[in-house]
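Asks: 3D, please:
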Amino acid sequence: MEDSFERDRKARQKRFLDKFWEDSPHALDLLKGHLLIEEVLEEVIASACRLPATMYEAKMNFFNKVKLAQAICGEAIPAWRCAERLNVARNELAHGRNDSVLLEKIDSFIAVTRQGYSDGTWGDDRQHNLEIAVIVVHAALSRVAADRMRA
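Replies: This next block holds a predicted model:
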């Protein structure tokens, strides 16, 4: 007879294998987009630092980097809100357990980006629009970083 510990262990193992091998078409775009946009945020922050290397020791999270970069720039551009929504979607991917909630967060990121930057090549496909949203936000923040570097 199987005890409760053994049943729980088998359930955890099954959940791990199910989640690990689950096809997640949006995961790679979310993770890569989050990482690459975070690098641009760090460029903006570093542009205001006398000792930029020290900034990396601070171990700020993505949300704090968005807010600090926004405070440094003082510009009211849609990319800040878009980056916040991207972070919410990425956090849902990393910590959430409900795929429908993840899709809602992705759709929210796409919607706010599409609202702020209507000139993208938007379509009806979620995957395509996620890729466009990441590209558009990265480009907008890259312009901010470049302007800061020239200043």
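Asks: can we go C-alpha only for contacts and neighbour counts from here?
Replies: Fine.
Asks: Flag every buried residue along the longest helix anywhere in the chain.
Replies: Criterion DSSP state H: the longest helix present in the chain is helix 126-150. For helix 126-150, a neighbour-count test (16 or more other C-alpha atoms under 10 Å) marks 129-134, 136-138, 140-142, 144-145, 148 as buried.
Asks: secondary structure class for residue 124?
Replies: Under the three-state scheme (DSSP: H, G, I helix; E, B strand; the rest coil), residue 124 adopts coil.
Asks: Return the distance of it relative to residue 116.
Replies: 17 Å (C-alpha to C-alpha, to the nearest Å).
Asks: can you map out the helices along this protein?
Replies: 4-21, 27-46, 52-57, 62-73, 78-95, 99-116, 126-150.
Asks: Just confirm residue 132 contacts residue 120, I think it does.
Replies: Yes - Residue 132 is within contact range of residue 120, at 6.8 Å (criterion: C-alpha atoms under 8 Å).
Asks: for comparison, sequence B:
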Amino acid sequence: MNIDHEYVAKRVIELSGGKDKLNEEMDSKLARINEKWNQDVDAIGRILRAHLFVEHFVTECLVSFNPALGNIKEARLTFAQKISLIEDYSDETKELSTGIKRLNKIRNQLAHNLSGNVTDQDKESLLSVTSFKALREALAKPGVPSSNNLDVLEDFAKHVGGRLESLADPDSLAKRYEQVFNEQAAKT
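Replies: Model prediction:
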């Protein structure tokens, strides 16, 4: 079958209401496409990196807490499923899980609307993890840590990675946190 492409082009222009109407329609569609394409790739990359980084350490903990688990990759667990499997492991994982779930929500919003955005509400949710907020502020003294939403997100991801890595290796930072939590619990 031979198609007369010149005829097709002329007929499409005619059915569209003329060249001007077709150009307007195509420009409008292109503007909508470009709006979705022209996102803040730096923000998107920072959010995705933070999420993937935390997921790596969540998986590491899951395997460490359950050595007979088998091949975790074959299980194809979602991020949310992994969180639910580790969150009740200890007071530490329970405390971190609130912020980790928020990080997952931020990443999911990115997947659905293609916009790399960390809101003030997201930032406050991450800072509600009191051990993160307290350590972040103490480490920044005599200055103050950045209040930039993406910086807080990345700081939180690094904090979680460090804490979960420590839990997977019980001879490190996790033991010190556990000791301090136990000391605090004994005082109350």
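Asks: Just say which of the helices of structure 1 is most tucked in.
Replies: Highest mean neighbour count of these: helix 78-95, a mean of 21 (counted as mean count of other C-alpha atoms under 10 Å).
Asks: Identify the residues contacting that one?
Replies: Identification of contacts with helix 78-95 of structure 1 by C-alpha atoms under 8 Å, 6 or more residues apart in numbering yields 27, 30-31, 34, 37, 62-63, 66-67, 70, 101-102, 105-106, 108-109, 112-113, 116-117, 137, 140-141.
Asks: Report the separation between residue 101 of structure 2 and residue 33 of structure 2.
Replies: 31 Å.
Asks: same for the longest helix of structure 1, what does it pack against?
Replies: Identification of packing neighbours for helix 126-150 of structure 1 by 3 or more C-alpha pairs under 8 Å, 6 or more residues apart in numbering; DSSP states H and E yields helix 27-46, helix 78-95, helix 99-116.
Asks: Can I get the ones you listed in JSON lines including distance to residue 54 of structure 1?
Replies: Below are these laid out as JSON lines (distance: least, C-alpha to C-alpha, whole Å):
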{"stretch": "helix 27-46", "distance to residue 54 of structure 1": "9"}
{"stretch": "helix 78-95", "distance to residue 54 of structure 1": "23"}
{"stretch": "helix 99-116", "distance to residue 54 of structure 1": "31"}
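Asks: Tell me which of these sits nearest to residue 9 of structure 1.
Replies: helix 78-95 (20.3 Å; C-alpha to C-alpha).
Asks: Trace stretch 131-147 of structure 1 over to structure 2 and give me the residue numbers.
Replies: Aligned by TM-score structural alignment, stretch 131-147 of structure 1 falls on residues 154-170 of structure 2.
Asks: got a list of contacts for that stretch?
Replies: Counting by C-alpha under 8 Å, 6+ apart, 46-47, 50-51, 53-54, 57-58, 60-61, 64-65, 93, 96, 99-100, 126, 132, 136, 172-175 sit against stretch 154-170 of structure 2.
Asks: quick one, what contacts residue 123 of structure 1?
Replies: residue 129.
Asks: ugh, wrong one, residue 118 of structure 2
Replies: By C-alpha under 8 Å, 6+ apart, the residues touching residue 118 of structure 2 are 106, 149-150, 153.
Asks: what's near enough to touch the nearest residue to residue 53 of structure 1 once chain neighbours are set aside?
Replies: In space, and not counting its chain neighbours, residue 53 of structure 1 is closest to residue 46: 8.0 Å by C-alpha to C-alpha, 6 or more residues apart in numbering. With contact set as C-alpha under 8 Å, 6+ apart, residue 46 of structure 1 has these partners: 52-53, 55.
Asks: To which residue of structure 1 is residue 83 of structure 2 aligned?
Replies: By TM-score structural alignment, residue 83 of structure 2 lines up with residue 66.
Asks: Test my guess that its match contacts residue 41.
Replies: Yes - using C-alpha under 8 Å, residue 66 of structure 1 is in contact with residue 41, at 6.5 Å.
Asks: and which of the contacts of residue 46 of structure 1 is nearest to residue 7 of structure 1?
Replies: Of those, the one sitting nearest to residue 7 of structure 1 (C-alpha to C-alpha) turns out to be residue 55, at 46.7 Å.
Asks: Leaving out sequence neighbours, find the closest residue to the closest one.
Replies: residue 46 (7.0 Å).
Asks: Please tell me how far the closest residue to residue 70 of structure 1 other than its chain neighbours sits from residue 63 of structure 1.
Replies: Of all residues not flanking residue 70 of structure 1 in the chain, residue 80 sits nearest, at 6.8 Å (C-alpha to C-alpha, 6+ apart). Distance of residue 80 of structure 1 to residue 63 of structure 1, given as C-alpha to C-alpha: 10 Å.
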